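Peer 1: got a predicted model here, sequence first, then my questions.
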Amino acid sequence: MNMMAAEVRHYETPDKSNLAIVVFDKTDGDFGYIILGRDARKIFRCLEVGNRFYASADEAEEALREAIKPYEADGISEYPQGDEVKPILDIFAPVVADDKQHDYFKVLSSNEMRSAARNLIQEVAYSFVDVDGNYIEQFQTTGFDQRLWELFLYVLFHKEGFEFDHTKPAPDFSLSRFGMPVFVEAVTVGQNPDFDVPADTAAQIAELSQNYMPIKFGSPLFSKLNRKNKYWDLPHVAGHPFVLAIHDYHGLATSDTPGSMTWSRAGLVNYLYGVRDDVIIEGETVRPRMIVSKYGLEPAIKITTEHTYGDKTIPSRFFGLPDAENVSAVLFSNGATVTTFGRMGKIAGLGEHDVKMLRMGMWVSDEMGTTQPFATDVDSDDYDEAWGDTVTMFHNPWAKNPVPDELFPNISHAILDPMTNQVRYRFTPKHVLTSMTTVIVPTNDETKDD
């Protein structure tokens, strides 16, 4: 539908049993409407398409308001379509004992501060296809982070306009857009108490980004690269772009230190391309060495060949490793969190009205890569957020099957220039580098924040 029409206005009935949209026909330049209701699996599906088109969105809206009245009055919450064969994916119905449930799952499933996230995740899960058959169990237990990342990617790819092929068990996502296939395997950076260290100063972050974080990212990426049954050798994958999608969940935020996902991306760039900004660390101050190039004033680059932290040493430049030419790109985000689902759920009207969310962080403000801080109220009229705001695709300059940028128009892109060893970025407007969200709930004239 995204190729033929654009959604311009959205509506819902008071009980949320029906949704409707006004659409703009890109070919003919006129407007129409579509009314949706839940099927037996609780997935919103088409009930009615307007039988005529209109010269303006206002005219289409007026016709929609009349057309939706019978659905508002029929008292029906489900409209079976007759083809629902798979059971409802009720992601919050407990399938394991309380003592085996992940702590984050427990909070997400019961805390009023997380109602917007909980409701949105459930809505997404209704249409998610559980190919392996163990999604719910893992989401509720030890695989919470990995499964949340997969759910985020599912929404992202849907928003990018991809078609899904659920007939193949691997990789995690078999996608196509404009008839062009691309395959994605999801992976996460997990915790290792015997190795992990926190960081709470710029100097510590700079130090850990040079060796510690490349090793943290390198472990899961290298494991996928050296998998016995190579993804790129699978008949349906061979000859097409193959992407590894990675998210860092290893360092939890505390009252004293930020979570690792707020600062770890520099370590990924270092590991993938074998280059990093040459920085000067003086006490707690960190500043880059600068040089003049044909592009203007730029940070000086330092080439890295290996990373050592503690008793571990790994080679750098992942994209230059044997077989890595079969990995077309590495897709990265630090935003696949419960808090992100909470903000997006609140925007969609799925949360409690008295729950406030205040977001602050750093984003890229222009095409030159200038960064600036931001602070905003998620309830403000001008607040806007897209699923691709935190996502960057790091392209492999030596890939056998490169990923065309146009397949992913709503995320940021980066690639190494092998001649200069500079990483060149193409950012989306207001690409978010890092952010934190304070959630405030009034309770007995007091507030709770997170």
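Peer 2: Arrived safely, thanks for sending. Keep in mind that what you see is a predicted model, and the values were worked out from it rather than measured.

Peer 1: please make it C-alpha for all contacts and neighbour counts, starting now.
Peer 2: Fine.

Peer 1: and the closest residue to Gly218 other than its chain neighbours, what does it touch?
Peer 2: By the measure of Cα to Cα, 6 or more residues apart in numbering, the closest residue to Gly218 outside its immediate chain neighbours is Tyr271, 7.1 Å from it. Under the criterion of Cα atoms under 8 Å, 6 or more residues apart in numbering, the contact partners of Tyr271 comprise 214-215, 217-218, 316-318.

Peer 1: got another one to weigh against that:
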Amino acid sequence: MADQALQEHNELMERDIFAPKIPEEKMHSSFQQIRSDKEHTAARRLMNEVFGYFHDTDKNFIREFQSNGFSPRVFELALFAYLHEQGITPDRDHPAPDFVTHEENPVAIEVTTTNPPQGIKEENDPACIPILPEDMPEANRAFVFQLGKALRRKLEHRDASDRAYWEKPHVQGTPFVIAVGAFHDQHAQLHKMHLVAEYLYGHRDILGHDESGNITVTRETIKTHLWRDKEIPSGLFKRPEAANLSGVLFSNAHTVAMFNRIGTEFGYGPHDVALCRLGSAYDPAPNASEAQKFGYVVGDRAPEERENFSEGLVLFINPWAATKLSPQALPGIPYFEMGDEGQVISMLPAGFLPFDSKTIAFEGEHAHDLARYFQLAYLGLIPDSEH
């Protein structure tokens, strides 16, 4: 019995992505922070639960998750959870691309992330991180540059046999998609999907209103994107190097915070930890041209309104790709495609559609009261005299 118990314990530890597998000095700072923090209890339990049915093809997931591959592995695990929610079992028999599905509308997905510039140290203390960047336009320019860098890195990649992802035998003829998550700085999750669309399609829509109050749209062509002394061409989808890129799957939400929120709604978190989620979302009101604020305390919403792993994903379809992608290959999420007259059309599902968000944790006996107060203050529902 003792031997069996020891074997079961060892097997459990092998599947525990938070059990140290590398020396502490080599651990990623974010991994070190969340592996023992009380406020991340729900995230740890849910991430381990998802990893329990995740096939680790190259046997490197845990080591990379604990070290310099932390952000890409978090994003990869969250994408796997999304596919699982949709009833899709991806082929994980090959190390690359990360996911290949064989449904009625197949797709091959390679996962990547925007990463901090070399030499820039991440700041992990929430008390030191302002809610918004000091210069949002500059932050948006940096985001587009990091997005382009991450996508080009995957398009240029070749394996030991000098094959691109779409040239591998098990991928040929299957639409190829790069999934990119925003992780390049502490405000990465604030950048909205329209910036991705502008870079991929090479034009932006400027919204206005006519004399009757109806929305008007003026299209502006974009040739290049500038950031500091760097310049990259716009319209990646139109460029020759993207001929085999069928689409881009983007997220600014699939982070540890998402695992923490969903895990908390499952009841995996301590009773004295409360999470308050704040952000902006799509406004379905007629002629609305601005996002609307939202704020809620995780666990307060009705069961049918609770978050899932499809939330925050957006699919951009390349109309010029050699292999066409059906939006049904990645169901349940918004997608962008090109209309007959060259306009970019967004197809948005009904219901709550967040554009960006931040999650703030409160701990202690009155954590939930503080979180609800913070929520109301953010939404402007508390008079200034009571702040």
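Peer 2: Looks like it came in fine. This structure is a prediction, so every number in the text was calculated from the model and none was measured.

Peer 1: which of the contacts of Tyr271 of the first structure fall in helices?
Peer 2: Among the contacts of Tyr271 of the first structure, DSSP state H puts 214-215, 217-218 in helices.

Peer 1: out of those residues, who's the most crowded?
Peer 2: Within those, Pro214 tops the neighbour count with 30 neighbours, counted by other Cα atoms under 10 Å.

Peer 1: quick check: longest strand of the first structure.
Peer 2: strand 431-443 (DSSP state E).

Peer 1: tell me roughly how far it lies from the second structure on average.
Peer 2: Taken over the aligned residues, the distance from strand 431-443 of the first structure to the second structure averages 1.5 Å (mean Cα distance after the TM-score superposition for the first structure).

Peer 1: what residues of that strand count as buried?
Peer 2: 431-437, 439-441 (16 or more other Cα atoms under 10 Å).

Peer 1: and these, which is closest to Phe152 of the first structure?
Peer 2: Val432 (16.0 Å; Cα to Cα).

Peer 1: what do we get in the second structure for that closest one?
Peer 2: In the second structure, Val432 of the first structure lines up with Pro354, judged by TM-score structural alignment.

Peer 1: can you pull the contacts of the closest residue to Thr447 of the first structure other than its chain neighbours?
Peer 2: Counting by Cα to Cα, 6+ apart, Val441 is the residue found nearest to Thr447 of the first structure once chain neighbours are left out, at 5.3 Å. Contact partners of Val441 of the first structure, counting by Cα under 8 Å, 6+ apart, are 113, 354-356, 447-449.

Peer 1: hmm, which of the residues you listed are common to the second structure?
Peer 2: With both residues aligned by TM-score structural alignment, their matches' Cα atoms under 8 Å, the contacts of the contacts of Val441 of the first structure that the second structure also has are 113, 354-356.

Peer 1: going through those, which ones are buried?
Peer 2: Here, 16+ other Cα under 10 Å leaves 113, 355-356 buried among those.

Peer 1: what's the helix or strand for Gly379 of the first structure?
Peer 2: Not quite, residue 379 of the first structure is Asp, not Gly. Assigned by DSSP states H and E, Asp379 of the first structure belongs to no helix or strand.

Peer 1: distance check, it against Asn134 of the first structure.
Peer 2: Asp379 of the first structure sits 36 Å away from Asn134 of the first structure, taking Cα to Cα, to the nearest Å as the criterion.

Peer 1: in a markdown table, list the buried ones among the kept ones among the contacts of Val441 of the first structure along with distance to Asp389 of the first structure and secondary structure.
Peer 2: As requested, those are arranged in a markdown table below (distance: Cα to Cα, whole Å; DSSP: H, G, I helix; E, B strand; the rest coil):
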| residue | distance to Asp389 of the first structure | secondary structure |
| --- | --- | --- |
| Met113 | 23 | helix |
| Val355 | 23 | coil |
| Lys356 | 21 | strand |
